[in-house]
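Student: need a 3D model of the sequence below.
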Amino acid sequence: MTDKIVLRPATPDEIPALLALWARAAKGTSITDDAVGVAALLARDPECLIVAAPADDPARLLGTVIAGWDGWRCHLYRLAVDPDHRRRGIGAALLAAAEQRFTALGGRRADAMVLDDNALGHRTWQAAGYQPEPQWSRWVKPLQG
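Tutor: This next block holds a predicted model:
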């Protein structure tokens, strides 16, 4: 496990810090990786974006995971750990918290969005017990120009 960390829901005032962490730590970007998108996420489900912070400095973000539950499926996005704090169990702790959230909500299976060319992400997800399902493809359509 890691040094002492606190896992908690993100707050709207942390949106700039979240976006900065994702810019440093996450591979790829999404159409919703902006202040408006994150604010909408937190307004819809205030507990879905879990952050990790040092116990002695809870305002400093070390990692995130979005644990989205739509009442039907459990979706994981933006598992990201600050590059200077990797390999300390932060990602595993975030995933465990997300899985506990899903179980408490009645979820039965979690899925994760992982870029095909994200080798580090593939290793992380495999180590946590996730595996790709090659029979599925993601189909998308942007709803805004």
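Student: C-alpha from now on. contacts and neighbour counts both.
Tutor: Will do.
Student: what's the first helix or strand after the longest helix along the chain?
Tutor: In terms of residue count, the longest helix belonging to the chain (DSSP state H) is helix 90-105. Sequence-wise, the next helix or strand downstream of helix 90-105 (DSSP states H and E) is strand 110-112.
Student: just give me how far that following strand sits from the chain centre.
Tutor: Distance, stretch centre to chain centre, for strand 110-112: 11 Å (C-alpha atoms, centre = their mean, to the nearest Å).
Student: what does it contact?
Tutor: 73, 74, 75, 76, 77, 99, 102 (C-alpha atoms under 8 Å, 6 or more residues apart in numbering).
Student: now show me the structure for the sequence below, then we'll compare the two:
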Amino acid sequence: MIRAFGWSDLSALHDLWRATGRTSLTEDELRVTLNQASSTLLVAEDGQGGIVGGVLGTFDGRRGWIHRLAVHPDHRRDGLGTALVADIERSLTSRGALRVNLLVMPANGSGLAFWQRLGYIPFPDVLCSKAMVAGETT
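Tutor: Below is the predicted model of the structure:
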């Protein structure tokens, strides 16, 4: 079952992010993100109520952005990632998103293949980033 994130899910969401090799957002970082009306965080539960998937989406007034899609390794290749993406796409387009964007790390070939199967096209854009806090690397 896919549903909206609730704060009681925070610990399980952190466990999911760790299981998938993702850096966890702190509670404060997540609160800042979710306090924006343009943000939606969805989670997927297994049959026992455990959190086995999640996706964060934001809307910038024109484009939707997908952030942090994660599916527990034990639940991959059963359509859960595709279902999470479909639900977040519906949420973003209902707000008026004309296009949905996301970032994929160059070394993540399987991730890129997943997104391409869903119709996402790689663009030759270059991501530029500047750390605003000394030592920030993420």
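Student: the longest helix of the first structure vs the second structure, average offset?
Tutor: Helix 90-105 of the first structure, aligned to the second structure and superposed, deviates on average by 0.6 Å (mean C-alpha distance after the TM-score superposition for the first structure).
Student: what's that helix packed up against?
Tutor: When contacts are defined as 3 or more C-alpha pairs under 8 Å, 6 or more residues apart in numbering; DSSP states H and E, helix 90-105 of the first structure sits against strand 5-9, strand 49-54, strand 63-69, strand 74-81.
Student: and the residue mapped onto residue 19 of the first structure from the second structure, what does it touch?
Tutor: Matched by TM-score structural alignment, residue 19 of the first structure corresponds to residue 14 in the second structure. Neighbouring residues of residue 14 of the second structure by C-alpha under 8 Å, 6+ apart: 24, 25.
Student: how big is the angle separating the strand or helix carrying residue 14 of the second structure from strand 63-71?
Tutor: Assigned by DSSP H and E, residue 14 of the second structure belongs to helix 10-19. Between helix 10-19 of the second structure and strand 63-71, the angle comes out at 80 degrees (axes from the mean of the first three to the mean of the last three C-alpha atoms, to 10 degrees).
Student: quick check: helix 10-19 of the second structure compared with the first structure, mean distance?
Tutor: Per aligned residue, helix 10-19 of the second structure averages 1.4 Å (mean C-alpha distance after the TM-score superposition for the first structure).
Student: tell me the buried residues in that helix?
Tutor: Residues of helix 10-19 of the second structure classed as buried by neighbour count (16 or more other C-alpha atoms under 10 Å): 10, 13, 14, 15, 16, 17.
Student: wait, which of those residues is closest to residue 30 of the second structure?
Tutor: residue 10 (9.3 Å; C-alpha to C-alpha).
Student: any idea how far that closest one is from residue 31 of the second structure?
Tutor: Residue 10 of the second structure sits 11 Å away from residue 31 of the second structure, going by C-alpha to C-alpha, to the nearest Å.
Student: grab the nearest non-local neighbour of the residue most central in space within the first structure.
Tutor: Most central in the first structure under C-alpha atoms, centre = their mean is residue 65, positioned 1.8 Å from the mean C-alpha point. Nearest in space to residue 65 of the first structure, with sequence neighbours left out and distances taken as C-alpha to C-alpha, 6 or more residues apart in numbering, is residue 79 at 4.3 Å.
Student: circling back to that earlier point, may I see the contacts of strand 110-112 of the first structure organised as TSV, with neighbour count and distance to residue 138 of the first structure added?
Tutor: Shown next, in TSV, are the contacts of strand 110-112 of the first structure (neighbours: other C-alpha atoms under 10 Å; distance: C-alpha to C-alpha, whole Å):
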residue	neighbour count	distance to residue 138 of the first structure
73	14	15
74	22	16
75	18	13
76	20	14
77	15	14
99	19	22
102	22	22
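Student: make JSON lines out of those residues and add distance to residue 57 of the first structure.
Tutor: Shown next, in JSON lines, are the contacts of strand 110-112 of the first structure (distance: C-alpha to C-alpha, whole Å):
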{"residue": "73", "distance to residue 57 of the first structure": "34"}
{"residue": "74", "distance to residue 57 of the first structure": "30"}
{"residue": "75", "distance to residue 57 of the first structure": "29"}
{"residue": "76", "distance to residue 57 of the first structure": "26"}
{"residue": "77", "distance to residue 57 of the first structure": "25"}
{"residue": "99", "distance to residue 57 of the first structure": "25"}
{"residue": "102", "distance to residue 57 of the first structure": "27"}
